[in-house]
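In: sequence and predicted structure, then a few things I'm wondering about:
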Amino acid sequence: MNLNSLPTWSALTAHYESIRDCHMRDWFASENDPAPTRADRFTINGGGLTLDFSKNRVNEQTIALLIQLARETNVQARRDEMFTGGIVNPTEHRSALHTALRTSDPSAPYAAQVKAGRAKMAVFAERVRNGQWIGYTGKPIQHVVNIGIGGSDLGPKMVVHALHHLKKSDIHIHYVSNIDGIDLQNVLEQINPEHTLAIVVSKTFTTSETMTNAHSLRDWFRRSGCSSDQLAQHFIAVSANLSEVVRFGIEPDNVFEMWEWVGGRYSLWSAVGLSIMIAIGPEKFDQLLEGAYLIDEHFRCAPLERNLPVLLGLLGIWYRNFFGLQSYVIAPYSQALHFLPAYLQQLEMESNGKSVTLDGRFIDYPTSAVVWGEPGTNSQHAFFQMLHQGPTIVPVDFIVSLAPNHSLPGHHEKLLANCFAQSEALMLGRTETEAENIVGRKQTALIPHIVFPGNRPTNTILLNELNPRSLGALIALYEHKTLVQAAIWNINPFDQWGVELGKILSKVIESDLISASSADLRKHDSSTSALIARAREAITR
């Protein structure tokens, strides 16, 4: 399938040319009562979430053509193949059944394994939470250190931070991912070995960053007086490689299995989420799964034109491939969702940052947009100036909970007001006439500086409140959005070969850096050789 040659692609290209200069403020201004408003027509609900996409540069014809594109590119077939356990990751010959972790259907793929694995997690989590799991000096666990990287870190860290208001108050969860020793050192300064449990999360148990941090933490325990035999009380593994786990020194009974049919960035629903379950408890972890399941069912069953992940994905296609926009912003108006933009960076950019089709042909159209962002209102005082008045158009996803997770009066109303005002301002802009009315004729030199072009597209995603169910639904929404876009681009969102080359070269360079004798650096380019030489000099100084 050549995407550019599809009839609907050509129709969308022509349609883009016909509406590219239309301004959204005119569309809103032309509404006639009592007909349904633009907001009515372009707001949908599903899985407990509400998506208002009325402030986008689309009309009914745009949406109809995009839905037609989804059908023409077999989005529904790709969706169904994933849910039924088909080989949707052909380069690694794997299924992608993270959705099987969220259903209670006993006929679902791997249902027995999932049920047994979750039960084992629940028993362990409760033992830690109620003080039955003790350290080498007989004291209960107060600190849990999750050591992982990528999906083994970003997902659990994001969820635990988001649901901090529900976590057990006397257990503190820490996350270590970076091979930079400062990351681990900062955690070591906050914990006591007698009260600390480490969870080492790595499918292969050979990931360089994870295992370097795990070995350093193990050495720290030993220096504190914890014997090799007693380490079993302080180290848990989540892995698919039992032999490497045992070689590290972790007891087989302390291993939670990772399955090949769950990809890393889709894995927080599995034993990778053990730190989540310890933080919020098995019951609330189940609610997280239930929220994701609601979106799974919505994605499977809702018609395409009323389907949240489908529409979110299609809007991304519209801006990436027809407007040529290179990035979009995640702006959660919730400090609790501080790590959501970073989590979605990996989910979308590692999944869809591809340049070959499923059958290995190089493509000639853009794929993944750059994902970035920060929570509001902080982001308003950082990069919103560019969003409003910069020459580059950057779509924004605003995410906000209608109810607060705190008891401080007056804060949440201001937060909501800022969120809604920013999307309105990005849509409306400010004309020269409006600017002149503000500053008056005596300050005409100021007018160009306070004009805003507007017509900047935004989505607003509403949660009734931020709780495990709504968070699970929100995460699943973006997971399925990613699949929709991958299906249209005809790429594999479940592999990540792009990270391999750097890993291979880093091992060579590390050997050159620590070599006792002068390494032959001619095998590198001149820049890399010079950097290595300079670093060797600093290391040995």
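Out: Right, received. Where do you want to start? Residues are numbered from 1 along each chain as shown.
In: rest of the way, CA atoms for contacts and neighbours
Out: Noted.
In: could you check which helix or strand contains the most centrally placed residue in the chain?
Out: The residue lying closest to the centre of the chain (CA atoms, centre = their mean) is residue 344, at 2.3 Å. Assessed by DSSP states H and E, residue 344 sits inside helix 340-345.
In: what number of residues lie near the nearest residue to residue 172 once chain neighbours are set aside?
Out: Using CA to CA, 6 or more residues apart in numbering and skipping the chain neighbours, the partner closest in space to residue 172 is residue 143 (4.8 Å). Neighbour count of residue 143, defined by other CA atoms under 10 Å: 22.
In: next one: the helix holding residue 344 to chain centre, how far?
Out: Averaging C-alpha positions (CA atoms, centre = their mean, to the nearest Å) puts helix 340-345 4 Å from its chain's average.
In: likewise stretch 155-166?
Out: If you compare the mean C-alpha spot of stretch 155-166 with that of the full chain, they lie 13 Å apart, counting by CA atoms, centre = their mean.
In: next, the one to line up against it:
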Amino acid sequence: MKNINPVKTYSWKNLQNHFKKIKKLTINDLFLIDKNRFKNFSINFENKILFDYSKNFLNNETMIHLFNLARETKCIEAINAMFYGKKINITEHKSVLHTALRNDNIHFFLKKHQIYDDIKQILKKMKNISDNIILEKWKGYTNKKIKNIINIGIGGSHLGPLMITESLKSYKNKLNLFFLSNIDSNQLINIITKVKPEESLFIIASKTFNTQETITNALSIKKWFIKNINIDFNKNIFSKHFIAVTNNIDAAINFGIDKNNILPLLSEIGGRFSLWSSIGLSISLAIGFNNFKKLLQGANKMDQHFFSNPIDKNIPIIMALISIWYSNFWNTETEAIIPYCENMRFLPAYLQQLNMESNGKSIDRNKNRIKYQTSSIIWGDIGTNGQHSFFQMLHQGTKLIPCDFISFAISNNNNYQDHHIKLIANYIAQTKALAFGNIDDYICKKNIYQCCFGNKPSNSIFLKKITPYNLGLLISYYEHKIFIQGVILNIFSFDQWGVELGKKITNFLVEDLNQNIQKINKYDSSSQGLINFYKNFN
């Protein structure tokens, strides 16, 4: 990738000049000027997803400057570099190959790469495990069927599978699915009090197999399992109940995992991009391998769109440019993700990690401190719940917060169509109210406190239906949007060194907290005070 400071480009300067003109126009003005605004600023992708970005502070001139910014920062070259397996994760000296996981024609891109055979073997193993457990061929040590799947992981080994399986709840089978991520023992206890060891399968999902939270939880689960089985423990028993997903095969074997129960996780796959990989075993178990394949196929379809379409027709690029337009010219600091679907309640948290762990950087690719804005703060909640809490601030507060509203046209619950019609009415009403307000209404003119001035931007993302394929499309779209933001902002999106410092300090603190010393005085005064307070009670 080219290391180009976006602020130094002609397009950035043109956008600064253009901003001075367009900031005087309201969203209502833009709709009055352009009678075909919805048609001109929306894209219907294969009648599966509708992207409507017409309710934003932009016009044709805005988009021309933004498209030129993408061209000047060499976005197409960066896309090609990723798909062709170039080592764009420079700080870790790796390729970025999550798109390869869902591409049946991988040889077209990675002609000299051996990853294709590895991916096929992993998928085959995932299918075998999923089929055997779902069809009740895989039995526990007492010959009882497996009823419970417990995924032990954190970060990308947790949030992706959790978000997908909850979003596709209507596709879930009879298996009970649990996620153990928090090192807080309360979550551990909440799970082990609900399951029996002889009916449970534990998936230890950790790329390095040394993540503190995951291994601590895994060791506690192992101890609980051995204590609660009713016969003498042996390796054969363990192999019926424990699986590992990791890049560190030796560590998994040393933990006690049978080699045949280890699914490799390729080193070129970043954690937050790993749900498409062997990390997705819990997804495959929850919804069946065929549906997992449809998830991959949907993601691949968006990959094809992203790879082959020009900048001005490319959905992820357009959405990335809009985000940069707001954060760096309108000085917005946050973006809200608001899915109008109860089952998608974990989507904001998933996209929070995907975006902020990728682009929360302050050093550019030239090793310089950055003076412009990189990642926005991503947050959100489901509608309509959010309408009765933080929407008050969106409508009448002083902060400008661009929002993504996400919903689906066809309900999975045909018996409750009345609910769905009201849900969609709320979904559309909120974007309309935010954009146009009620300043012309009699009630507003009569009482200023009831006045909503509107002029609040949003994107509307309308899925035909929540299916594995369509969800794959949606998540792939957001992945590519975030990648393009990183390309334009001249940062490395695929490392997360900021996470490592806290881990290192934690390890030192664990040693000191375990010491039988009443007071420790080698840290800053605040940390020392916290340590000493803890030791007063332990």
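Out: Noted; the coordinates are in hand. Remember, it's a predicted structure, so these values are computed and weren't measured experimentally.
In: one step back: please say which position in structure 2 the residue nearest to residue 172 of structure 1 maps to.
Out: Aligned counterpart of residue 143 of structure 1 in structure 2: residue 148 (TM-score structural alignment).
In: swap in residue 9 of structure 1?
Out: For residue 9 of structure 1, the residue aligned by TM-score structural alignment is residue 12.
In: buried residues in the helix or strand encompassing that match?
Out: When elements are assigned from DSSP H and E, residue 12 of structure 2 belongs to helix 10-22. Neighbour-count burial for helix 10-22 of structure 2, with 16 or more other CA atoms under 10 Å as criterion, is recorded at 11-12, 15, 18-19, 22.
In: mind putting the residues you listed into a markdown table with distance to residue 410 of structure 2?
Out: As requested, those are exported to a markdown table (distance: CA to CA, whole Å):
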| residue | distance to residue 410 of structure 2 |
| --- | --- |
| 11 | 41 |
| 12 | 41 |
| 15 | 39 |
| 18 | 40 |
| 19 | 39 |
| 22 | 37 |
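In: which one of those sits closest to residue 242 of structure 2?
Out: Distance to residue 242 of structure 2, by CA to CA, is smallest for residue 12 among the buried residues of helix 10-22 of structure 2, at 53.4 Å.
In: for the longest helix along structure 1, give me the average deviation versus structure 2.
Out: Ranked by number of residues, the top helix in structure 1 under DSSP state H is helix 468-489. By mean CA distance after the TM-score superposition for structure 1, the fitted helix 468-489 of structure 1 averages 0.3 Å away from its aligned residues in structure 2.
In: contact partners for the nearest residue to residue 110 of structure 1 once chain neighbours are set aside?
Out: Leaving out its chain neighbours, the residue that sits closest to residue 110 of structure 1 by CA to CA, 6+ apart is residue 100, at 7.3 Å. Applying CA atoms under 8 Å, 6 or more residues apart in numbering to residue 100 of structure 1 gives the contacts 83, 108-111, 114.
In: among those, who's most crowded?
Out: So for the contacts of residue 100 of structure 1 (other CA under 10 Å), the most neighbours sit at residue 114, 21 neighbours.
In: and that one, what pairs with it in structure 2?
Out: Checking with TM-score structural alignment, residue 114 of structure 1 has residue 119 as its match.
In: does that match touch residue 101 like I think?
Out: Yes - counting by CA atoms under 8 Å, residue 119 of structure 2 touches residue 101, with 6.6 Å between them.
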